[in-house]
Structures are given as C-alpha cells and as structure tokens.
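S.K.: How does the following fold in three dimensions:
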Amino acid sequence: MTNRHLFDEAGGQPAFLARLEQVAAAHLAALILREKDMEEGDYEVLAREVQILCRRHQVPFIAHTFAGAAKRLHADGLHLPLPLLRTMRQEGRALPGRLGTSCHSLEDVREA
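M.R.: A predicted model of the protein is given here:
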C-alpha cells in the first residue's frame, strides 16, 4: 500500500514513482495505490503511471477507493474502505471480481 506523502520533502512524485519502480522490481504479490486524499481525476492520472510500472514488472495493480478509475483502467483489483463497500452494495453497483475491503473488527469481517 502506498503513501506518496512520504516523498513530499524527498523529491515529490518523481521520487515516489522511482521508489515504486524499485519495489515493483522485487516482484510483489500486488501493489495497492492508496491515495485517498486525491480527487478521482488526479488519482487516475497517477494510477495510470503506476499501472504501467506494475505491468512492466508483472505485478498486479490494485486501485483503492475509486471504483470508476479502477474500471476505466481495467485494474487487476479494487480495495475499498468498508463504508464505501456498503454504499456500493446498497446501490446495487457491479463490483470487480478481485475485491478487498478494510476490516477492523470481527464484526467487520463477518459483514465483509
């Protein structure tokens, strides 16, 4: 899971992407781009770049929070906070086959 703010003072986005390239080269099981404070459009621009480097290293790319961006990018998966998953389920929205959610209690696990 990512946190681009760790690179704010160390070179910003170029340093962040360079570090992700190094991490992806280690052949992770998957990379989750978790940048919840971004607007969806900005997230999608960054996600496109991250997805390219993931593909280069054959690492599954998993989007976080933004189901629309995940769908447009044909992400390998989507991770949602549980409250957002609840809302999407209540709306009857289609969810991707590879879906994860955040659980912080046994009750959350049972609901998920």
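S.K.: rest of the way, CA atoms for contacts and neighbours
M.R.: Fine.
S.K.: Need the residues that contact stretch 2-9.
M.R.: The contact list for stretch 2-9, computed with Cα atoms under 8 Å, 6 or more residues apart in numbering, reads 12, 13, 15, 16, 31, 32, 33, 34, 35.
S.K.: 7 Å - rerun?
M.R.: Stretch 2-9 is contacted by residues 15, 16, 32, 33, 34, 35 when judged by Cα atoms under 7 Å, 6 or more residues apart in numbering.
S.K.: So what's the residue count around the closest residue to the first one other than its chain neighbours?
M.R.: Spatial nearest neighbour of residue 15, excluding adjacent residues (Cα to Cα, 6 or more residues apart in numbering): residue 7 at 6.5 Å. Residue 7 sits with 15 neighbouring residues when counted by other Cα atoms under 10 Å.
S.K.: I have a second one here; can you model it like the first so I can compare?
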Amino acid sequence: MKCDKKDLLLYGVTDRAWLRGRDLADVVEQSIQGGVTMVQLREKDMDPEAFFEEAKRIQAVCRRHGVPFLIDDDVDLAARVGADGVHVGQHDMEAGLVRSKVGEGMLLGVSAQTVEQALRAQAAGADYLGVGAVFPTGTKTDADSVSYDTLKAICEAVDIPVVAIGGIGPDNVDKLAGSGICGVAVVSALYAQDDPCAAAQTLAARTKAMVEA
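M.R.: Below is the predicted model of the structure:
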C-alpha cells in the first residue's frame, strides 16, 4: 500500500504516560482536530484484550476523521483490528516477514537509524520510514541518536517517504528544514500538552513551513 506523503505531515504516536487521567480517545480526537494527519497506537504493557478494545476505540476516532490508524509492533493485533497499518522497529518482527503476514493492502512503517537499515527496510516492502531520535527525547530514553546529516542521507538514499521522530516540538522543528523529510512523528509535543488541539495546530503549521522551506 503506497503511503501518501501528506498523511505523514504530523504523525501522532500515543503514550498514555502523558494522559494525567484524561481519556486517550478524547485526547487523540483533539489532536486530529488540530491537524494530526496519522495516528499510531503504541502500548507496551497493556493486556492483549484491553489493547484490542482500546485499538477499536482509537480506530473509530481515526475513521470518523479520515485519518490513517496504525498499531505499533503488534502485527497480529493490527490484522485482527483491521488497522490501516503497522509500524515495527529494528528489534521487532523483520519487515519482510511483516509484509508477508499483512499483505500489500496494509501500510508498513519501519524505524531506521542508518542508511543500511533504511535501504533494507525499503527492499523488504516498507511504505515509509521513521528516523530518529533526531533530538534528545524523554519519551524513549533508549533511543539511538541520528544526526541531521544521517537523516538527510537516508532521505536521499530511499524512494519512500521519511518522517523524523524524537524530541521534536514547535521550537526546533525548523532545524530539520532541507533534510528531505515529509513530516514529523511526535509523542509528548501533542499528548503531554494541556490543549492537544492547539498544540497540533501550531506544530502542523510549523512543520508544513519547514517541509516547504
């Protein structure tokens, strides 16, 4: 399934650690109303059936707004829910195996930190790449850092869209201009904010300006 670049402009990745008692579906909806163009549900410690129910709720929100809905890592759950796609990291299921399991109709995103990883993911059938961490991040403390030069080299090496991830917010997104990315994936810049709608509006506008610069 070919990934539309415009769907990757502002890619929201959930993390309930930032909710502070708020309902995830409500927060996701607010972020979409502000300009989020794609949503990835990431749950590392949730009971499988609870994860399934949560996935159905978030999927319903995304469908209501016409926004692609992806699930992080759990390929079987993505297929069970009928998600629009699945995203895997370098330590999750190998991209080629994921593609063989989900078929051509589902979006496949793959995390990459090097040109070699990026080319391997593209060859295995990835529709887009998530590259980072481009800035220091408190969301994923074990994330490897990726320099601007490496980010640019990855964008130049592959034919599929690339989004940057890791520590990105409205105050530093402009530093990624000229790298070749088509958007950014963010967690706390949206879901840790008191007003996810307003946060998304600001970040979407600044990301669009950066991409077009």
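S.K.: Report the TM-score for the pair.
M.R.: TM-score of the superposed chains, computed with TM-score structural alignment, normalised by the length of structure 1, equals 0.80; 107 aligned residues with a Cα RMSD of 2.3 Å.
S.K.: With secondary structure, neighbour count and distance to residue 58 of structure 1 added, can I get the contacts of stretch 2-9 of structure 1 in a markdown table?
M.R.: A markdown table is the format used below for these (DSSP: H, G, I helix; E, B strand; the rest coil; neighbours: other Cα atoms under 10 Å; distance: Cα to Cα, whole Å):
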| residue | secondary structure | neighbour count | distance to residue 58 of structure 1 |
| --- | --- | --- | --- |
| 15 | helix | 16 | 21 |
| 16 | helix | 19 | 19 |
| 32 | strand | 18 | 14 |
| 33 | strand | 22 | 16 |
| 34 | coil | 20 | 19 |
| 35 | coil | 20 | 22 |
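S.K.: Widest-spaced pair of these?
M.R.: Spatial extent of the contacts of stretch 2-9 of structure 1 (Cα to Cα) is set by the pair 15 and 32 at 17.5 Å.
S.K.: So which of the contacts of stretch 2-9 of structure 1 is the closest to residue 78 of structure 1?
M.R.: residue 32 (8.3 Å).
S.K.: just checking, what residue in structure 2 corresponds to residue 5 of structure 1?
M.R.: Here residue 5 of structure 1 is matched to residue 17 in structure 2, going by TM-score structural alignment.
S.K.: If you could redo that for residue 83 of structure 1, that was the one I meant.
M.R.: In structure 2, residue 83 of structure 1 lands on residue 91 (TM-score structural alignment).
S.K.: what's downstream of the lengthiest strand in structure 2, the next helix or strand?
M.R.: Ranked by number of residues, the top strand in structure 2 under DSSP state E is strand 107-112. Going down the chain from strand 107-112 of structure 2, the next helix or strand is helix 115-124, by DSSP states H and E.
S.K.: so where is the helix or strand following that next one in structure 1?
M.R.: Per DSSP H and E, the first helix or strand lying C-terminal to helix 115-124 of structure 2 is strand 128-131. On structure 1, no counterpart of strand 128-131 of structure 2 exists by TM-score structural alignment.
S.K.: can you pull the buried residues of the following helix or strand past strand 128-131 of structure 2?
M.R.: Next along the chain after strand 128-131 of structure 2, taking DSSP H and E as the criterion, comes helix 148-157. By neighbour count with 16 or more other Cα atoms under 10 Å, helix 148-157 of structure 2 contains the buried residues 148, 150, 151, 152, 154, 155.
S.K.: coming back round to it: between the longest strand of structure 2 and helix 148-157, how big is the angle?
M.R.: Orientation check (axes from the mean of the first three to the mean of the last three Cα atoms, to 10 degrees): strand 107-112 of structure 2 against helix 148-157 gives 140 degrees.
S.K.: buried ones in strand 107-112 of structure 2?
M.R.: 107, 108, 109, 110, 111, 112.
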